[in-house]
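Asker: Fold the following, please.
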Amino acid sequence: MATIHDCSDPTELLSGMRLARKAISRGALVVMPTDTVYGVAADAFNPAAVQRLLDAKGRGRQSPPPVLIPSLATLDALAEDVPDEVRALVDEFWPGALTVILPARESLQWDLGDTAGTVALRMPADRVALELLAETGPLAVSSANLTGQPAAVTVSEARDMLGDSVDVYLDGGVGGTASSTIVDATALGSGGEIRIVRHGAISDEAIYAAIAAVSDDSTPADGATA
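Answerer: Presented below is the predicted three-dimensional model:
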């Protein structure tokens, strides 16, 4: 069975990250800590690796994995358009437990599953995750569990469920118990609104407050013209 690398130990962190990079580059899977629950990761631009991730979880193509990114700059590289409301949300909550669904750039050469031309993006607030993402680029990452089972909050729970389908396990300690909040912003381009599709670590009230601030900023003062 694949070994667990304790990321609190500098030596194990160094070796674990090196092995994780190599695993991602050859299309294998890695379990990594995030600021929420543990995630199982694959190269987002390797269709066979993404399918391997779905197979490991027992998940179909109708449930494509989100993509974790290392920086705000990557958001514009992967999304076709980033409306002001989304920029307000990521400015407020990234890095953090917010996943945003946006139209994906048509030029992207990837296959995440049945996405209908969208991509779910998140920048996690976890040192190990961000370091790995900075070296590998965007990763397709889903919760490190079998479909229908509780999300893993420790690396041991993840290994008990996923076993040898994963090559490298990075142990970042006990994770959070809440998954990220997911918002769908794909309707904004056609005059629609942001919709919360999964309630998670960031409250609905905080999401709506950040969006409302954009509307307030764009409202002309009394006597002013638009």
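Asker: Every contact and neighbour count from this point should use C-alpha atoms.
Answerer: Noted.
Asker: For V90, see how far away I211 is.
Answerer: Distance, I211 to V90, by CA to CA, to the nearest Å: 11 Å.
Asker: who's in contact with P66?
Answerer: By CA atoms under 8 Å, 6 or more residues apart in numbering, the residues touching P66 are 99, 119-122, 140-142.
Asker: Out of these, list just those in helices.
Answerer: Counting by DSSP state H, none of the members of the contacts of P66 fall within helices.
Asker: Between these, which sits nearest E12?
Answerer: V141 (22.3 Å; CA to CA).
Asker: To compare against the first, here's the next sequence to fold:
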Amino acid sequence: MSPPEILPDTADGHARAAAILRQGGLVALPTETVYGLAADATGDAAVAGIYAAKGRPGHNPLIVHVPDLAAAETLAGFPDPARALAEAFWPGPLTLVLPLKPGHGLSPRVTAGLPTVALRVPAHAAMQAVLRAAGRPLAAPSANPSGKITATTPAHVLAGLGPRIAAVLDAGPCAVGVESTILAPAPSGTRLLRDGGLSREVIEPITGPLIADTTPGAKLEAPGQMTSHYAPHAPLYLGGQPQPGEIIIGYGAVQGDLTLSPKGDLAEAARNLFSCLHTADALAAARNAPAIRVAEIPETGLGRALNDRLRRAAAPRD
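Answerer: Have a look, this model is predicted:
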């Protein structure tokens, strides 16, 4: 297989990405959160290609990206709580799980057989340009092998997926660094399905107290709910006493081989999280280290999303 095309963040690059997507190909695209592996959400074969390239289980639904609220309204119903959230936070790092409308036109593979669809309006200018040039909704989970460390740079995408995809649009590192927050709004209350780049403290003035439902039982409702996810090859531990030979990822006053944020800034830590995990995993392999250990992070604001990713990365592997 040929290596993927590297496309520039220019009008020509956006047009080339859109052309590949319209032809059913896979393109890694930047968003403000992480790089997404995009495909035409209306094409069965294109969406099947996402699952194959990532090795993603078929029961794990995908997020569909659209350019604006008007486009989202053609695919799903918007109860009043959902509309308020969309008007407040779109474009941005928020995904809403909503009931599908009849005649939506999406591939059934996108929703993994559910009567709902996860929708997002991304804020990244390059992703917006490609969405508008492609003229169709794009399914785009994170651009990395399923269950492994998320990609926040083109280099991460190439290392993880390489020739399994057609192209990568290179717009540099992502600004937020963790995936979108996922909510399921309803008149009876808003459920939080995944902590992410939009904190609870920002959301709850609109919704009231969120109902946390981030690890469901038998059936997944949204991406990022699998118990083991975001995992490096080396075992990963959170907090506790460092052991000899471990690769240490520090935070704030806790120093290490790497640091999420020397200032203890949660936004900086979010931007650095997955890059630090990629680097720590490479160091662990080079040094034959027994494990990676991450300093404790406060369970507040973006810290909840960071701790969610790290707990899943540390969970027992399937």
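Asker: Return the closest of the contacts of P66 of structure 1 with respect to S71 of structure 1.
Answerer: Nearest to S71 of structure 1 among the contacts of P66 of structure 1: R122, at 9.3 Å, using CA to CA.
Asker: Map the closest one across to structure 2 for me.
Answerer: If you follow R122 of structure 1 across to structure 2 using TM-score structural alignment, you land on R120.
Asker: Now, the contacts of P66 of structure 1 that are in strands?
Answerer: Among these, the members falling in strands (DSSP state E) are 99, 119-122, 140-142.
Asker: Can you lay out those as JSON lines showing distance to L29 of structure 1 and neighbour count?
Answerer: Converted to JSON lines, the ones in strands among the contacts of P66 of structure 1 look like this (distance: CA to CA, whole Å; neighbours: other CA atoms under 10 Å):
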{"residue": "T99", "distance to L29 of structure 1": "21", "neighbour count": "27"}
{"residue": "V119", "distance to L29 of structure 1": "20", "neighbour count": "24"}
{"residue": "A120", "distance to L29 of structure 1": "19", "neighbour count": "24"}
{"residue": "L121", "distance to L29 of structure 1": "19", "neighbour count": "26"}
{"residue": "R122", "distance to L29 of structure 1": "19", "neighbour count": "28"}
{"residue": "A140", "distance to L29 of structure 1": "10", "neighbour count": "25"}
{"residue": "V141", "distance to L29 of structure 1": "10", "neighbour count": "28"}
{"residue": "S142", "distance to L29 of structure 1": "11", "neighbour count": "23"}
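Asker: would you turn the residues you listed into TSV with distance to V166 of structure 1?
Answerer: Listed next are the ones in strands among the contacts of P66 of structure 1 as TSV, based on distance: CA to CA, whole Å:
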residue	distance to V166 of structure 1
T99	24
V119	24
A120	23
L121	23
R122	22
A140	14
V141	13
S142	13
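Asker: mind listing what the residue nearest to A151 of structure 1 when sequence neighbours are not counted touches?
Answerer: Closest residue to A151 of structure 1 apart from its sequence neighbours, by CA to CA, 6 or more residues apart in numbering: N145 at 5.4 Å. Going by CA under 8 Å, 6+ apart, N145 of structure 1 touches 57, 151-152, 158, 161-162.
Asker: Identify the residue range in structure 1 corresponding to the lengthiest helix in structure 2.
Answerer: Identified as the longest helix of structure 2 according to DSSP H is helix 266-287. Per TM-score structural alignment, helix 266-287 of structure 2 has no counterpart in structure 1.
Asker: Can you tell me the SS state at L170 of structure 1?
Answerer: Assigned by DSSP: H, G, I helix; E, B strand; the rest coil, the conformation of L170 of structure 1 is strand.
Asker: wait, it sits on H5?
Answerer: Yes - L170 of structure 1 is within contact range of H5, at 5.1 Å (criterion: CA atoms under 8 Å).
Asker: Mind listing the shared neighbours of those two?
Answerer: 13, 16.
Asker: on that earlier part again, now for the following helix or strand past the longest helix of structure 2, which elements pack on it?
Answerer: As assigned by DSSP states H and E, the chain's next helix or strand after helix 266-287 of structure 2 is strand 292-294. Helices and strands touching strand 292-294 of structure 2, as assessed by 3 or more CA pairs under 8 Å, 6 or more residues apart in numbering; DSSP states H and E, comprise strand 236-238, strand 247-250, helix 266-287.
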